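Engineer: Just need the structure, nothing else, for what follows:
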Amino acid sequence: MIVITTPTGDIGSQLLQRLAASTEELRVVVRDPARLATDVRDRVEVVQGSHGDAEVVDRAFAGADAVFWLVPPDPAAASVDAAYTGFTRPAAGAFTRHGVRRVVGVSALGRGTPIAGRAGLVTATLAMDDLIAGTGVAYRSLANPGFMDNLLRQVDSIRDRGVFTDVVTADRRTPMVATRDIADAAARLLLDTTWSGVDTVPVLGPEDVSPQDMAGTMSEVLGTPIRYERESFDAQAARMSSYGVGAAFVQGMTDMMSAKEAGLDAGVARTPETASPTTFRQWCEQVLKPAVSG
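Structural biologist: Just a heads-up that it's a prediction; the model follows:
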């Protein structure tokens, strides 16, 4: 039995599609079962509720062999620790009580770097990994850089103004990953019953790209000029606050992006094992362009 959290989210929904093609028994934890893709609803057992709730995870993990763990963002959290380790603590207890053998979690790059301890949301994510690893369960944390798919939040600006924004230097090249590659990595691990212990699995994408590189690729794929505008950290914080994001999450995001600008994601070498396949151009052709056209 494999339990999947966030089965209607970006990564979780893609993972569910991959696992649905297997012969494994599947159980999902979901707040709103109506949001499950229609082609997999009859394939899964549903536990309704939040996977941050002790009673819900107690039901969900009973009889489970493996769990896919992803903490959803909580912009209203009182602290980043509450958003990650606090949310995960009930599940950590349930892993032990129910003898879950393996957990695959979505995490971040940065462990072992000098700035990992002051990287906001990343620091909190790594503390979550430590909490899970401390239960004694076999654990693989998928250590990811920035997601290509986050650009989908800016589809309107890209389509209508030919502009996308971020807070990093325009020519800074860093790894980027497509969420479908994260889902693929998670599926491989969840279907493999041979691994044990605790380890980190970087998922780096096939190449480092800068915002300038991204603007050029998007311009070519979309057939219209796209430019990058760098936003200040203060402007980003003000914009997030105007959307109702809480102060703790805003500060956590600012600290994370400051650490990324200082090289947080540069500490892992790209090898055949750490390089995932989807290039930024492929992602633009297959995901961004249809989103912009739609």
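Engineer: alpha carbons only for contacts and neighbour counts from here, please
Structural biologist: Will do.
Engineer: how about the residue nearest to Thr88 when sequence neighbours are not counted, secondary structure?
Structural biologist: Nearest residue to Thr88 in three dimensions, chain neighbours excluded: Gly52, at 6.2 Å (C-alpha to C-alpha, 6 or more residues apart in numbering). Following DSSP: H, G, I helix; E, B strand; the rest coil, Gly52 is assigned to coil.
Engineer: Proceed likewise with the subsequent sequence, for comparison:
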Amino acid sequence: MIVVTTPTGRIGRQLVTALLDAGAPVRVIARDPSRIAPEVRERIEIVTGSHGDRAVVDEAFAGADAVLWLRPPDIRAPSLESAYLDFTRTACDAFVRHGVARVVGISSLGRGIPGDHGLVSMSLAMDDLIAGSGVAYRALTMPSFMDNVLEQAPSLAHDGVFFGTAPGDHKRPTCATKDIAAAAARLLLDDSWRGRGEVPVLGPEDLSQEEMAVILSEVLSKPVRYQEVAVPVFRARLLEQGWSEAMAQGMAAMMAAKNDGLDNAEPRTPEATTPTTFRQFCQEVLAPAVRAAG
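Structural biologist: This next block holds a predicted model:
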């Protein structure tokens, strides 16, 4: 039995489909099962609730061979520790109680780079917490997701602009959630690995925001430009949107670290290079979203 947390998110939805296509038995933890497609619901087991709840993870992890661990977003958390470590401790205890053999986590690049990098540093601390439980653990370590630009579909549709904190000419890796789900599926379906490790998922190439704007212009058949937003301005906007002080600062620290080259520090190897290009992502995923937003 493979348990998937956050099955209605971008990674979780694609992962559940991949596991079912492989013939694996799947159980999910979902706060709102109605968000799972009916044709998927009838093929899986569902435990309703939060995977930060002891009773929920006890039910979900009973008899489980492997778990996909993905911390849900909590923009109003009072501290990074509560959002990452406190939320995860209950699951770590349950991994041990129920003899879960393997856990795959969604994490970040940046291990070994000194300094406080906000959400990145806390993701790595969460990896340490899970691995410290004694369970076999693989952390999928990623740069920023291509899919993040989906949140700007209305701006692309109406104004032909997308925003970010990166300098426009800074080349860096990005990856598609499609490839993250595929990497997670391979690990969850493979019962041969043991111990602890990290598996980078870097996408196929490094691109700057300006190069992305060129690709967007070509795919969307309209001029698209990139506009840089200073990190302090970005942080202030998060606070205006209801983020807690701790989470806004953690996000800002992560973005500043990426601007300083955090995502570029991971060597690009054939194993870390994944297939979905930014152009392919725009054609298959972003362009339909932009049309719908327009």
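Engineer: Would you map the helices across the first structure?
Structural biologist: In the first structure, the segments counted as helices under DSSP state H are 10-20, 54-60, 80-81, 87-97, 121-133, 155-161, 179-191, 211-222, 233-242, 247-261, 280-283, 289-293.
Engineer: what residue of the second structure matches up with Asp265 of the first structure?
Structural biologist: For Asp265 of the first structure, the aligned residue in the second structure is Asp263 (criterion: TM-score structural alignment).
Engineer: what do you get for Met253 of the first structure?
Structural biologist: Match for Met253 of the first structure (TM-score structural alignment): Met251.
Engineer: What is the neighbour count of Thr271 of the first structure?
Structural biologist: Counted by other C-alpha atoms under 10 Å, the residues lying close to Thr271 of the first structure total 11.
Engineer: Ile4 of the first structure versus the most centrally placed residue in the first structure, what's the distance?
Structural biologist: In the first structure, the C-alpha closest to the average C-alpha coordinate belongs to Val106, at a distance of 5.4 Å (C-alpha atoms, centre = their mean). Going from Val106 of the first structure to Ile4 of the first structure by C-alpha to C-alpha, to the nearest Å gives 12 Å.
Engineer: any shared contact partners between the two?
Structural biologist: Trp69 (C-alpha atoms under 8 Å, 6 or more residues apart in numbering).
Engineer: aligned partner of Ala131 of the second structure in the first structure?
Structural biologist: Match for Ala131 of the second structure (TM-score structural alignment): Ala133.
Engineer: residues contacting Lys258 of the second structure?
Structural biologist: Ala166 are the contacts of Lys258 of the second structure under C-alpha under 8 Å, 6+ apart.
Engineer: redo that, cut-off 10 Å
Structural biologist: Neighbouring residues of Lys258 of the second structure by C-alpha atoms under 10 Å, 6 or more residues apart in numbering: 109-110, 117, 120, 143-144, 165-166, 170, 172, 252, 264-265.
Engineer: Repeat that for Trp243 of the second structure.
Structural biologist: Contacts of Trp243 of the second structure (C-alpha under 10 Å, 6+ apart): 74-78, 235-237, 249, 251.
Engineer: Which members of these are classed as buried?
Structural biologist: 75, 77, 235, 249, 251 (16 or more other C-alpha atoms under 10 Å).
Engineer: Out of those, which is nearest to Asp21 of the second structure?
Structural biologist: Asp21 of the second structure lies nearest to Ile75 out of these, by C-alpha to C-alpha, at 33.6 Å.
Engineer: That closest one touches Ala83, doesn't it?
Structural biologist: Yes - Ile75 of the second structure is within contact range of Ala83, at 8.7 Å (criterion: C-alpha atoms under 10 Å).
Engineer: So which of the contacts of Lys258 of the second structure are in strands?
Structural biologist: 144, 172 (DSSP state E).
Engineer: wait, which of the contacts of Lys258 of the second structure is closest to Leu202 of the second structure?
Structural biologist: Taking the contacts of Lys258 of the second structure together and measuring to Leu202 of the second structure by C-alpha to C-alpha, the closest member is Pro143, at 6.6 Å.
Engineer: corresponding residue for the closest one in the first structure?
Structural biologist: Aligned partner of Pro143 of the second structure by TM-score structural alignment: Pro145.
Engineer: Quick one: residues contacting the residue nearest to Asp74 of the first structure when sequence neighbours are not counted.
Structural biologist: Among residues not flanking Asp74 of the first structure along the chain, Ala83 sits closest, at 6.0 Å (C-alpha to C-alpha, 6+ apart). For Ala83 of the first structure, the contact set (C-alpha under 10 Å, 6+ apart) comprises 52, 71-77, 121, 124-125, 128, 248-249.
Engineer: And the counterpart of Ala83 of the first structure in the second structure, how close does it get to Cys175 of the second structure?
Structural biologist: Matched by TM-score structural alignment, Ala83 of the first structure corresponds to Ala83 in the second structure. Here the criterion is C-alpha to C-alpha. By it, Ala83 of the second structure lies 24 Å from Cys175 of the second structure.
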